[in-house]
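take this sequence and fold it.
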Amino acid sequence: MHKSPHTKKAKTRITKNVRAQDLPVVLVHRLPAFNLLFKSRLHNHFTLLHPPLDSPDSVHSFLSRHAASIRALVAVGSTPVKSQILDLLPALEIVVCSSAGIDHVELSECRRRGLLVTSAGNAFSEDVADYSVALLIDVLRRVSAGNRFVRAGLWPQHGSYPLGSTLVGKRVGIVGLGSIGSEIAKRLPAFGCSIAYTSRKKKSGVSYPFFENVHDLAADSNVLIVCCALTNQTRHMINKDVMMALGKKGVIVNVGRGALIDEKELVQSLLRGEIGGAGLDVYENEPHVPEELFKLDNVVLSRHVAVMTLNLSKHCRM
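The predicted structure is shown next:
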C-alpha cells in the first residue's frame, strides 16, 4: 500500500506473538470478499471488525460500541470515508484504501486529524489492464452477447448471429497514462492496435501521440479507455461532445470511476446509436446501474471488479 502525500504518518505497527485481545483493531468497511481473501494473512496481526450493512443506524451503533478501540479503517472499493464516519472513530490512526484512487476519502479532514491515508498505488495495475482489454474484446467481438444467445436456445431457431468487429487496426485513446494506462498501452499493440493518449501533461520518454484534451483524442480514436483519477476537473470529462467526436462505431471502456463519464448522456448515446458500444466496470451511483443498459447487446457490464482476482492478496505487503 502507498501513502498519500497529503497526510501525516501514524505509528501503527504489525505485532507478532501477542494475545488476541491485544491485537490492533481494524475496521473493514464493505465487501465480504475482503475477508475471504485477506483474513488468513491478517488474523494473526489484527482483530478485524465488519460493521453491519443493513441500515445506517446499525452501522452507527456498531461503530459507537467499538469506537475507542478502532485504530485502522480499511475502505474497500469506493466506500466513502467522510467526516461523519471519522467523527465516530476518535482512536483512528490510518485509513487504508484498497483501490488506487482516493477520491472517496475526505483528505482535508484526514489531514486535519493527522491521519495517514494509503492506497493500493500500482499494486493491481496489471490486473486492471488485463480486465480493460477483456472488456474491449468482449464488446467488439460480442462474446457476452453471443453467450446469452446460445444459452437462450436461440441458435437452432435463428442460426446466424450478428458479427463483431476485429481489434486489428483500432486506434485506442487512453484517458490517463498513469500506471494502469501504461499497462494497457503495453498490451494492445499485440492485438494490432495503435495507441494515443491524453493526461494532465505530456509524458517524457513516451512515444505515443499526445493530445492536450480528450475531445481531440476521441476524434482521432475508435476506442476510448478511461482510467484516470476522478477529480473536480475530470468529473464528467467524457460528455456528449466527446461521445459525438468518438462517433457511431466508437467504443468506450471505463475502469476508472463512474463519474468520469456523464452517465445519463452515455445511456442516451447508446440508445440512440450515437456510439458503438461500451464496457463498464464502474458507475456513477454504485451499486446502481442504469436499467436501460441491461438489454443492450453492445454493452458489457461488470460490478467494479477489475482489480479483484484470486491472487489479489499476493500483491499486498504488510
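
can we go C-alpha only for contacts and neighbour counts from here?
Fine.

quick one: contacts for the residue lying closest to residue 29 once chain neighbours are set aside?
Excluding its sequence neighbours, the residue lying closest to residue 29 (Cα to Cα, 6 or more residues apart in numbering) is residue 75, at 5.2 Å. Residues near residue 75 by Cα atoms under 8 Å, 6 or more residues apart in numbering: 28-30, 81, 95-98.

distance of residue 75 from residue 145?
34 Å (Cα to Cα, to the nearest Å).

can you mark which positions in the helix or strand hosting residue 59 are buried?
Assignment of secondary structure by DSSP states H and E places residue 59 within helix 56-66. For helix 56-66, a neighbour-count test (16 or more other Cα atoms under 10 Å) marks 59-60, 62-63, 66 as buried.

tell me how far it lies from the chain's centre.
The chain centroid and the centroid of helix 56-66 are separated by 28 Å under Cα atoms, centre = their mean, to the nearest Å.

repeat that for stretch 110-127.
Per Cα atoms, centre = their mean, the displacement of stretch 110-127 from the mean C-alpha position of its chain is 14 Å.

end-to-end on it?
In stretch 110-127, first residue to last residue: 29 Å (Cα to Cα).

residues in contact with it?
So stretch 110-127 is contacted by 1-4, 6-10, 92-102, 179-180, 183-184, 306-309, 312, 315-316 (Cα under 8 Å, 6+ apart).

another sequence for comparison is provided below:
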Amino acid sequence: MPTNTSAMTHSKNSPITGDAILRVGPVNPEVAQALQADLGAQVLPEPGPEREALLEEHGTQIRVAVCSGRIGVDSELMQRLPNLEAIINFGVGYDATDVAQAQARGIVVSNTPDVLTECVADTALGLYLSTLRSLGAAERFLRAGAWAAGENFPLATRASGTKVGILGLGRIGQAIANRLEAFGCEIHYHNRSEKPDSRYAYHPSALALAEATDVLMIAAAGGSQSAGLVDREVIEAVGPRGFIINIARGSVIDEPALVQALANKDIAGAGLDVFTKEPSVPAELLNLDNVVLLPHVGSGTHETRADMAALALGNLRSYLEDRTLLTPIS
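Next up is the predicted model:
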C-alpha cells in the first residue's frame, strides 16, 4: 500500500484546483453540477481504458475525491491516488470506502449525518406498518380483482403494542424508537455498548434481542464491524411469528439465510430497503408476498437530498478553504 506522498509534491496548504478534485461514480445532481460548473472537477470514467488513462495521467495530482455512500473510494482506487488528502462522502454510510486505508494514510473522510435521520426513520415506520399489516400484498390483491370477485384478504398482524428490538440505537435507531413508542410498542435494543441513559431494555447480543422481541428492526451502521451481524442463528431466533425490518445496510444480514427463511416461512415476513448487491435483488424474493421490497429509498425525499447535498458541498468547500471538515467521521 503506498503511503501518502503529498508532502513530497506539494504543500497541503497550497490551493486545490479543479483538476485535483475527482468525482467518483454518480452523485446527487446538485453536487455534480457544483463540481463541474463551479470547480471544474474531473470525473472518473467507468472501469475500462478511459479510467486507466485518467489514472495514469492524473492519479498523482488528485487530492480530493467526492463520492456517494453506494460507490465509495475502494481499496484499489485509493492505492492509485497516492496524494489523496480528503474523501467527501454524500450519504451517512461510508462502508463502500476503504476507511482503514484512509486512516492509515492520514486521509480525512466526511459524511452527511443527522440531515437524513428523520426521513430514514419515516421509511422504517412505513416498512414496519406495510410489512406487519401486509399492505402491499393487500393492494395487489385488490388491483387483481380478487376482492371484487368475493375473496377475503388474509388476516395480518397487529402493528401496535408489539415488542420491537432495535439493532443499533444511534441517531436513526432512536428516531425509529420515538415513532414506535407512539404505537404503544415496547422497545428493546442492542448496541456495541449499553446506553446508560436509555430507558429501553438492553440485550447483550443480536441473538438475545431477536429471542426477546416480535420484530427485529435493523438500524446498525454498515461496514466490517456489523457485516453478517444478523446471521442464520439470529434469523431463526426471530421465529415463525416474527418479522425483520432492514433500513441499514444489506451487508448486516445473511441475505441467503433470510431468503430461505422467508421462502420456508420460518419467519413471518420482512421489510427491506437495502440489499447486499444493490441494485440487484434476489430473484426468489420478487414473488413472495411476505416481504416488502423498496429500492433503497430511505432518505429519498426532495428535502433530505437537498440538505445532504448542501452538507456534502459544505464539507468540500470547507476543506478547500482551510483543510477542515464540517462532519468528519471521527
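
what would you report as the TM-score here?
Remark: TM-score between the superposed chains equals 0.84 [TM-score structural alignment, normalised by the length of the first structure]; 299 aligned residues with a Cα RMSD of 2.5 Å.

count the neighbours of the closest residue to residue 55 of the second structure other than its chain neighbours for me.
Nearest residue to residue 55 of the second structure, sequence neighbours excluded (Cα to Cα, 6+ apart): residue 80, at 6.9 Å. Neighbours of residue 80 of the second structure under the rule other Cα atoms under 10 Å: 18.

now swap in residue 145 of the second structure and tell me
There are 11 residues near residue 145 of the second structure, going by other Cα under 10 Å.

related to what we said a few turns ago, so the equivalent of the residue nearest to residue 29 of the first structure over in the second structure, which of the three states?
Under the alignment (TM-score structural alignment), residue 75 of the first structure pairs with residue 67 in the second structure. Classification of residue 67 of the second structure using DSSP: H, G, I helix; E, B strand; the rest coil returns strand.

what separation do you get for residue 67 of the second structure and residue 58 of the second structure?
Taking Cα to Cα, one finds residue 67 of the second structure at 18 Å from residue 58 of the second structure.

ok, residue 315 of the second structure next?
Counting by Cα to Cα - residue 315 of the second structure and residue 58 of the second structure are separated by 23 Å.

quick one: the helix holding residue 59 of the first structure to the second structure mean distance?
Helix 56-66 of the first structure, aligned to the second structure and superposed, deviates on average by 4.0 Å (mean Cα distance after the TM-score superposition for the first structure).

other residues contacting that helix?
With contact meaning Cα under 8 Å, 6+ apart, helix 56-66 of the first structure is reached by 51-53, 88-89.

ok, stretch 78-93 of the first structure next?
Residues contacting stretch 78-93 of the first structure (Cα under 8 Å, 6+ apart): 10-12, 29-30, 60, 63-64, 67-73, 75, 99, 104-106, 109, 114-116.

counterpart of residue 160 of the second structure over in the first structure?
The pairwise alignment with the first structure assigns residue 160 of the second structure to residue 168, based on TM-score structural alignment.

so stretch 121-138 of the second structure matches what in the first structure?
Under TM-score structural alignment, the match for stretch 121-138 of the second structure is residues 129-146.

now do the end-to-end distance for stretch 272-289 of the first structure.
End-to-end for stretch 272-289 of the first structure, by Cα to Cα: 18 Å.

please apply the same query to stretch 262-277 of the second structure.
19 Å.

what segments of the stretch 51-200 of the second structure are strands?
Remark: strands assigned in the stretch 51-200 of the second structure by DSSP state E, counting those that start in this stretch are 64-68, 86-90, 108-110, 163-167, 186-190.

which of these sits most buried?
Scoring the strands of the stretch 51-200 of the second structure by mean neighbour count under mean count of other Cα atoms under 10 Å gives strand 86-90 as the most buried, with a mean of 29.

so that strand aligns onto which residues of the first structure?
With TM-score structural alignment as the criterion, strand 86-90 of the second structure aligns to 94-98.

wait, residue 202 of the second structure touches residue 187, no?
No - using Cα atoms under 8 Å, residue 202 of the second structure is not in contact with residue 187, being 9.2 Å away.

show me the common contact partners of these two, please.
In contact with both residue 202 of the second structure and residue 187: no residue, using Cα under 8 Å, 6+ apart.

the closest residue to residue 68 of the first structure other than its chain neighbours: neighbour count?
Setting aside the residues directly before and after it, residue 68 of the first structure is nearest to residue 91 in space (Cα to Cα, 6+ apart), at 5.7 Å. Neighbour count of residue 91 of the first structure, defined by other Cα under 10 Å: 14.

residue 283 of the second structure and residue 254 of the second structure: what is the separation?
Residue 283 of the second structure is 16 Å from residue 254 of the second structure, where distance means Cα to Cα.

which residues does the aligned residue in the second structure for residue 297 of the first structure contact?
Using TM-score structural alignment, the partner of residue 297 of the first structure in the second structure is residue 289. By Cα under 8 Å, 6+ apart, the contact set of residue 289 of the second structure is residue 137.

please identify the helix or strand for residue 289 of the second structure.
Taking DSSP H and E as the definition, residue 289 of the second structure sits outside all helices and strands.

relative to residue 271 of the second structure, how far out is it?
As judged by Cα to Cα, residue 289 of the second structure and residue 271 of the second structure stand 11 Å apart.

cool, and residue 311 of the second structure?
From residue 311 of the second structure over to residue 271 of the second structure (counting by Cα to Cα), the distance is 29 Å.

now residue 254 of the second structure
Counting by Cα to Cα - residue 254 of the second structure and residue 271 of the second structure are separated by 15 Å.

neighbour count: those two, which is higher?
Remark: of residue 254 of the second structure and residue 271, residue 271 carries more neighbours, 24 against 19, as counted by other Cα under 10 Å.

isn't that one right up against residue 125?
No - judged on Cα under 8 Å, residue 271 of the second structure makes no contact with residue 125 at a distance of 10.2 Å.

between the two, what contacts are shared?
Common contact partners of residue 271 of the second structure and residue 125 (Cα under 8 Å, 6+ apart): none.

what about residue 33 of the second structure, which SS state?
Strictly by three-state DSSP, residue 33 of the second structure counts as helix.

what about it, how many neighbours?
Residue 33 of the second structure: 14 surrounding residues under other Cα under 10 Å.

ok, residue 24 of the second structure next?
21.

now stretch 136-151 of the first structure: how far from the chain's centre is it?
That offset, for stretch 136-151 of the first structure, works out to 22 Å (Cα atoms, centre = their mean).

one more: stretch 204-211 of the first structure?
With Cα atoms, centre = their mean, you get 24 Å for stretch 204-211 of the first structure.

again with stretch 162-174 of the second structure
For stretch 162-174 of the second structure, the distance to the chain centre is 15 Å (Cα atoms, centre = their mean).

show me what that stretch is in contact with.
114, 117-118, 120-121, 177, 184-192, 206, 209-210, 212-221.
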